[in-house]
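S.K.: Predicted model, plus sequence, below.
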Amino acid sequence: MTHPHDPQQQQWPQYPPSNSGPFYPQQQPVNPEKNGLGIASIILGPIGLLLSIIPLTGWLAVIVGFIGFCLGLAGIFRVKKKKASNPVTAGIGTVLSALAVIAGIYAMVAFFTAVEELGNDLDEIGNKWDSYSDCVENAEGDFDALSECEYEK
């Protein structure tokens, strides 16, 4: 008795080799060009610029911009090695990311300068108020001495 799945028993139709056209050698798979680093850079650059104009997020703009800058440079090097095809994307992303770093540093310096100036102004107001209150206290109800006390603006 023969088994239905016995390979020796099965007969497959045999087709003659086709000589109908020229033989084309199989092409090697082409390494797909990858522009992902440049695209990531061109996305992170504007995000860093937006973060730089929001108070207290300048430090985050510097971090995002630095990452975008590094990715943009890597994208440019990939273009030079012929592994990516869009140098414009990587170049614009690198420039925008560098601007994000600069804007983030500027935003942090401007914020902390403003805070320091506010502190100095409040100290000055406090000192003027102290001298005015000391003058009023020393007048002890004398209206002539009290009229000489002035609060300097």
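M.R.: Now that the structure is in, tell me what you want to look at. Just so we're clear, the structure is a prediction, and the values are computed from it rather than from any experiment.

S.K.: Only C-alpha atoms from now on, for both contacts and neighbour counts.
M.R.: Fine.

S.K.: After the longest helix anywhere in the chain, heading C-terminal, what element do we hit next?
M.R.: As assigned by DSSP state H, the longest helix anywhere in the chain is helix 87-139. Counting by DSSP states H and E, the next helix or strand C-terminal to helix 87-139 is helix 143-148.

S.K.: other SSEs contacting that next one?
M.R.: Applying 3 or more Cα pairs under 8 Å, 6 or more residues apart in numbering; DSSP states H and E, we find helix 143-148 packed against helix 87-139.

S.K.: Please name every helix or strand in contact with the helix it packs on.
M.R.: helix 36-52, helix 58-80, helix 143-148.

S.K.: what about G68, neighbour count?
M.R.: 33 (other Cα atoms under 10 Å).

S.K.: picking that back up, redo the helices and strands packed on helix 87-139 as TSV? Include distance to G91.
M.R.: Formatted as TSV, the helices and strands packed on helix 87-139 follow (distance: least, Cα to Cα, whole Å):
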stretch	distance to G91
helix 36-52	8
helix 58-80	7
helix 143-148	68
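
S.K.: Ok, which of these comes nearest G126?
M.R.: With Cα to Cα as the measure, helix 143-148 is the member of the helices and strands packed on helix 87-139 nearest G126 (19.6 Å).

S.K.: Take this one as well and set it beside the first:
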Amino acid sequence: MTRQPRRYQPTRPLPYPPVPPGAIPGQRRPAEYRPVPRNGYGITALILAVAGLVFGVVPFTGPLALLCGGLAVLFGLLGLGRARRGIASNGTMSIVASVLGGLAALLGAWGVVLTLQAVSQFGRDLDAQPRTTLPGRPGQIPGNGRFVVGTDIQPGTYRTRGPAELLCRWDAGDDFGTIITNEGNRGTTVTIDPTDGVFETTGCQPWTRIN
């Protein structure tokens, strides 16, 4: 039994899609234009907020935290405004960045307050130097101590017989010196002027006013 050859049957061409009115046949429909979201403000705000939180942890970098936090709030509000106008897609990021920026600003303000208090306390500690109590005998200065001229002691010329132990040192304004030995109890004299401010002495025998 012989097999009959298959007859060729032409296929019908598929119908073309309908052409819109006014379009040229064979021309593709242009793709719809979608603008790129402008998310720069929101991203900038988030970066500044994170940086502000890092600076806010350390009190001495409080000014930087305050600056970064304030800028983060500003850029976050600008980014939120863009999102509401439909030209940005990161409205949630802008809100989060604004909240974090406000927290960073609070930490920065706290750090600034602590820094100012520390500087003020350091200045008070420098001014509050210990003073030696003066003896009851007038016109005499102990051999060890720091004395304010005009308050603790009066200006004038004072004399010491030398060191109480090994070294006798003094400082009165621009006049300062050191005695290693008393060299036969000759000692030394020093003139304390009203403008000297402070007279300091260490390791000396008492100073007695002679003029």
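M.R.: Right, received. Where do you want to start? Just so you know, these numbers come straight off a predicted model, no measurement behind them.

S.K.: Show me how far the longest helix of structure 1 is from its chain's centre.
M.R.: 23 Å (Cα atoms, centre = their mean, to the nearest Å).

S.K.: That one relative to helix 58-80, how many degrees between them?
M.R.: Helix 87-139 of structure 1 runs at 170 degrees relative to helix 58-80, counting by axes from the mean of the first three to the mean of the last three Cα atoms, to 10 degrees.

S.K.: Which residue comes closest to the residue most central in space within structure 2 once chain neighbours are left out?
M.R.: Centroid check for structure 2 by Cα atoms, centre = their mean gives T61 as the closest residue, at 2.4 Å. Nearest residue to T61 of structure 2, sequence neighbours excluded (Cα to Cα, 6 or more residues apart in numbering): F55, at 5.5 Å.

S.K.: what's the answer for T208 of structure 2, then?
M.R.: Q140 (4.5 Å).

S.K.: wait, doesn't that neighbour sit right on R159?
M.R.: No: counting by Cα atoms under 8 Å, Q140 of structure 2 does not reach R159; the two are 9.3 Å apart.

S.K.: wait, doesn't W110 of structure 2 sit right on G62?
M.R.: Yes: taking Cα under 8 Å as the definition, W110 of structure 2 is a contact partner of G62 at 7.1 Å.

S.K.: higher neighbour count, the two?
M.R.: G62 (28 against 18).

S.K.: Next, the contact list for the more buried one, please.
M.R.: Applying Cα atoms under 8 Å, 6 or more residues apart in numbering to G62 of structure 2 gives the contacts F55, G56, L107, G108, A109, W110, G111, V112.

S.K.: Just give me the neighbour total for the fifth one.
M.R.: Applying the criterion other Cα under 10 Å, we find 20 residues in the vicinity of A109 of structure 2.

S.K.: what's the distance between the equivalent of it over in structure 1 and L73 of structure 1?
M.R.: Superposed on structure 1 with TM-score structural alignment, A109 of structure 2 falls opposite I105. Look at I105 of structure 1 and L73 of structure 1: by Cα to Cα, to the nearest Å, they are 20 Å apart.

S.K.: Check E116 of structure 1 too.
M.R.: From E116 of structure 1 to L73 of structure 1 the distance is 37 Å (Cα to Cα).

S.K.: Please apply the same query to W59 of structure 1.
M.R.: W59 of structure 1 is 21 Å from L73 of structure 1, by Cα to Cα.

S.K.: Same check on E148 of structure 1?
M.R.: Noted for E148 of structure 1: a distance of 69 Å to L73 of structure 1, by Cα to Cα.

S.K.: out of those two, which sits in the more crowded spot?
M.R.: More crowded of E148 of structure 1 and L73, by other Cα under 10 Å: L73, with 19 against 11.

S.K.: That one: what's its closest spatial neighbour, skipping adjacent residues?
M.R.: Among residues not flanking L73 of structure 1 along the chain, T94 sits closest, at 6.4 Å (Cα to Cα, 6+ apart).

S.K.: can you pull the contacts of the one you found?
M.R.: Taking Cα under 8 Å, 6+ apart as the test, what T94 of structure 1 contacts is G38, S41, I42, G45, G68, F69, C70, L71, G72, L73.
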